[in-house]
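Q: this one's structure only:
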């Protein structure tokens, strides 16, 4: 499927193509390509066809089904979608009940005319930078099937990059939208915290979002998905403008931008740095930004975030009946985390880790008091082995204090919007992303900058769009 979200929706709304035909194209593409990629873990053709017929009937009556009319969507298997189980990629949830209602997020997409066609693969409980589980196996990258499409939203990134669907949902607690976007040559926005409401209450760091091929697609998606809901007290008011309009009109000239190759602590492949830096330079010129020299060296909270998230891992798994007997049925990366916590739990000082998290919050607030944008590589490395663990070595150097996505967690912790956009390809033809982080609530600036780079320097299309 080579049509974008916007192209698909406009064609369906105009009656130029039927939603049924669009759904048929999506399933045909999935049938031809997904056996080698493993992007989808569940599909429902019958339900999708029924929704498509409803949309076509509305168009025939002269009604507007909505801004996502007829757009086939993959839903990451970490949130509910009516008619499907939510397994979170875990063997232990393989028999979870079929859901009878959508998450708030999916419900908004469906109300706008989108057609959820299936669930996309996720790392188990979202706990990996790749997507490789005992329940569903290894998910692979359309650019090179030996490599990972990232995690934890790896099924979504693979599905969009392979042209199976033009939009798939994701979630991001430390880079799980942006790293898959970088590894598959897509647009991956981690919205401001609260921009997209969640129905399950308070969350420290995790947000929902989507992966798309174009900036206009992400902007239209955000126009639909954004907005408050009383079930989520963190949800933000409606922005009062259209993101899709602002990607073409917002004035960003003069914004103060800082580039950092490593934030003072990350280990990054030199080729990844070079590609991301060239993209940043092009964007600075195209957008008329002011590049400012800064020795911004925030605290590295990689270990501290892990300590907070994982210190109770074994106790939680034991309470859930996963441990001790089910260890062998956990995914390889989750097994590694369990073993790590068994070795280190006694030495972890959670109070100190929270203090470091709060120190980072203050450092980032201070940075954005004087600057508008922070640009870095989106990842530390090119896509690594599809069935591999998070790399401890990058460029032959110790990367155990950052892994594959050392730049991801900062925006989650501090609730800033952050985006990964295609920066170019390595010598062996694998995608690299440029990450841009903005002040809180300025998702519109990131989308405008991404649109300028997309327009001035067209990106190499993913394999599904060649």
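A: Here it is on my side, so go on. In this text the structure is predicted, and so the values were computed from the model without any measurement.
Q: From now on I want contacts and neighbour counts done on CA atoms only, so please keep to that.
A: Noted.
Q: residue contacts, residue 448?
A: Going by C-alpha atoms under 8 Å, 6 or more residues apart in numbering, residue 448 touches 246, 247, 248, 250, 252.
Q: my bad, should have said residue 345
A: By C-alpha under 8 Å, 6+ apart, residue 345 lies in contact with residue 311.
Q: do residue 234 as well
A: Shown here is residue 234, whose contacts under the criterion C-alpha under 8 Å, 6+ apart are 193, 194, 197, 202.
Q: for comparison:
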């Protein structure tokens, strides 16, 4: 059985029924990484010995007649801000590679491996997650499998490249202002940013504690759901991880839309769009029969407040490193952090007060609607090194404006599934946004769109 482009669900089924061994699956993934990572620059570390040992344990459990987990034999990789036992936690930085090796895996790695999945390595990312492009000056840029001259998006750029390029069927990333959703959009794959507090962040390198989320990227809704189910549960190691009932969603993905009330997000989310982004949103709305539009109040101001919180909290985290090793930062990251360090504390207080007001106003909308549809990015993937793009007749900086439609959502911790619309020549994503703790609804809508053929993760031509 050739598993090189199989999804996580297919691999787990094949391993669990003896059609293929976990060792064969892992060896195939490691070979594909060896063959293609030079072009994609997705991986910074490969843990081949660990992966083969884990595969041997899965195969031995099968030989003993034990019931295997729902992700048995599935290779996965993680953004290199996750602790991986035996590796320094780089967080995309030059400074991080000088750290001692992590003594223990991150909670989400432990939970995926408890479900039978097999870690094969750590992935490239923007320095300290302060990035929307996927371009890292220390490790080089991750490259988009659909066009190697284009960005993957960031900061989980290696995660997007690894999944879209078929190196692994499943990867983990982080999302503070859009860092799962942007690579999912640019690379043409599915991504889940869960509710703030849903999945543990224990033993991962933080960026902005009050905004950070962790979540999966995959090539199907089903695979997102399998990973999400395996990773749920409270964790004392993360004070922000809510003590909330575990909510398995796998069995709900074929239920259809039923009586869900769905609308397009208007106002801010209908502006700053290239034609391809508008086409993608229109296709999704047409497939869902959506004609209604609802404005999200003060979304542009929410984006501005998200920037204030990001830069001030981020600067606070890195002050000592900025004092000791300023020249070892990416200058673009360093300068933004220094700017944040100089902002008055009252700005942070005002931004947080506005955040509470904005959250209350948006939650009111969910009394009248279950799902909001919005663009994930204003455009398809820009070229590597591209500094500006012209939008509505105005020349704008690329890095600062890629997250224009993601920041107002993560600002208040709403769950989102990004679905890929396979336009030509480059795919682009659309956000499916739901009320807090309703990842099940977002995944259900994504599955309905996928089953109807309206969205899909296209296979890159060169792979």
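A: Arrived safely, thanks for sending. This one's a predicted model, so the numbers in the text were calculated from it and none came from an experiment.
Q: and which of the contacts of residue 234 of the first structure is nearest to residue 360 of the first structure?
A: Nearest to residue 360 of the first structure among the contacts of residue 234 of the first structure is residue 193, at 16.4 Å by C-alpha to C-alpha.
Q: Now the residue mapped onto the closest one from the second structure: closest residue in space, sequence neighbours ignored.
A: With TM-score structural alignment as the criterion, residue 193 of the first structure lines up with residue 196 in the second structure. Once flanking residues are discounted, residue 196 of the second structure sits nearest to residue 413: 4.6 Å by C-alpha to C-alpha, 6 or more residues apart in numbering.
Q: Which of the three states applies to that neighbour?
A: Recorded secondary structure, residue 413 of the second structure: coil (DSSP: H, G, I helix; E, B strand; the rest coil).
Q: Tell me the counterpart of residue 254 of the second structure in the first structure.
A: Correspondence of residue 254 of the second structure to the first structure, assessed by TM-score structural alignment: residue 248.
Q: Not counting sequence-adjacent ones, nearest residue to its match?
A: Nearest-residue entry for residue 248 of the first structure: residue 448, 6.8 Å, with adjacent residues in sequence omitted and distances by C-alpha to C-alpha, 6+ apart.
Q: circling back: tally of neighbours for the residue nearest to residue 196 of the second structure?
A: Residue 413 of the second structure has 25 neighbours, counted by other C-alpha atoms under 10 Å.
Q: what residue of the first structure matches up with it?
A: Under the alignment (TM-score structural alignment), residue 413 of the second structure maps onto residue 415 of the first structure.
Q: and the gap between its match and residue 377 of the first structure?
A: Distance check for residue 415 of the first structure against residue 377 of the first structure: by C-alpha to C-alpha, to the nearest Å, it reads 19 Å.
Q: can you check residue 79 of the first structure too?
A: From residue 79 of the first structure to residue 377 of the first structure the distance is 28 Å (C-alpha to C-alpha).
Q: When those two are compared, which one has more neighbours?
A: More neighbours surround residue 377 than the other of residue 79 of the first structure and residue 377, with 33 against 22 (other C-alpha under 10 Å).
Q: quick one, helices of the stretch 201-350 of the first structure?
A: Secondary structure of the stretch 201-350 of the first structure by DSSP state H, counting those that start in this stretch: the helices cover 215-225, 243-249, 270-287, 302-310, 313-319, 332-344, 350-370.
Q: oh sorry, the question was meant for the stretch 101-250 of the second structure
A: 107-114, 157-164, 181-187, 221-231.
Q: got CSV for those, with distance to residue 89 of the second structure and mean neighbour count too?
A: As requested, the helices of the stretch 101-250 of the second structure are exported to CSV (distance: least, C-alpha to C-alpha, whole Å; neighbours: other C-alpha atoms under 10 Å):
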stretch, distance to residue 89 of the second structure, mean neighbour count
helix 107-114, 14, 21
helix 157-164, 15, 36
helix 181-187, 21, 35
helix 221-231, 20, 24
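Q: what do we get in the first structure for residue 232 of the second structure?
A: Looks like residue 232 of the second structure aligns to residue 226 there (TM-score structural alignment).
Q: which residues touch the closest residue to that match other than its chain neighbours?
A: Counting by C-alpha to C-alpha, 6+ apart, residue 226 of the first structure lies nearest to residue 196, which is 4.7 Å off, once chain neighbours are set aside. Contact partners of residue 196 of the first structure, counting by C-alpha under 8 Å, 6+ apart, are 105, 207, 208, 209, 225, 226, 227, 228, 235, 236.
Q: Just give me the match in the second structure for the fourth one.
A: Looking back up the chat, that one is residue 209 of the first structure. By TM-score structural alignment, residue 209 of the first structure lines up with residue 215 in the second structure.
Q: Now for that match: which residues touch it?
A: Residue 215 of the second structure sits next to 172, 173, 174, 175, 180, 191, 192, 193, 194, 199, 228 when contact means C-alpha under 8 Å, 6+ apart.
Q: try it again with 10 Å
A: Contact partners of residue 215 of the second structure, counting by C-alpha atoms under 10 Å, 6 or more residues apart in numbering, are 108, 171-175, 180, 191-195, 198-201, 224, 227-228, 231.
Q: And residue 73 of the second structure, by the same measure?
A: 8, 11-16, 20-26, 51, 54-59, 113, 115-119.
Q: Show me what it aligns to in the first structure.
A: So residue 73 of the second structure corresponds to residue 70, using TM-score structural alignment.
Q: And residue 15 of the second structure, by the same measure?
A: Residue 15 of the second structure maps onto residue 12 in the first structure, by TM-score structural alignment.
Q: my hunch is that its match is in a strand, does that hold up?
A: No. Applying three-state DSSP, one finds residue 12 of the first structure to be helix, outside a strand.
Q: Quick check: it touching residue 69?
A: Yes. Between residue 12 of the first structure and residue 69 there is a contact under C-alpha atoms under 10 Å: 6.2 Å.
Q: shared neighbours, these two?
A: 6, 18, 19, 55, 56, 59, 113.
Q: Mind putting the residues you listed into CSV with neighbour count and secondary structure?
A: What follows is these, written out as CSV (neighbours: other C-alpha atoms under 10 Å; DSSP: H, G, I helix; E, B strand; the rest coil):
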residue, neighbour count, secondary structure
6, 21, helix
18, 22, coil
19, 32, helix
55, 26, helix
56, 24, helix
59, 19, helix
113, 25, coil
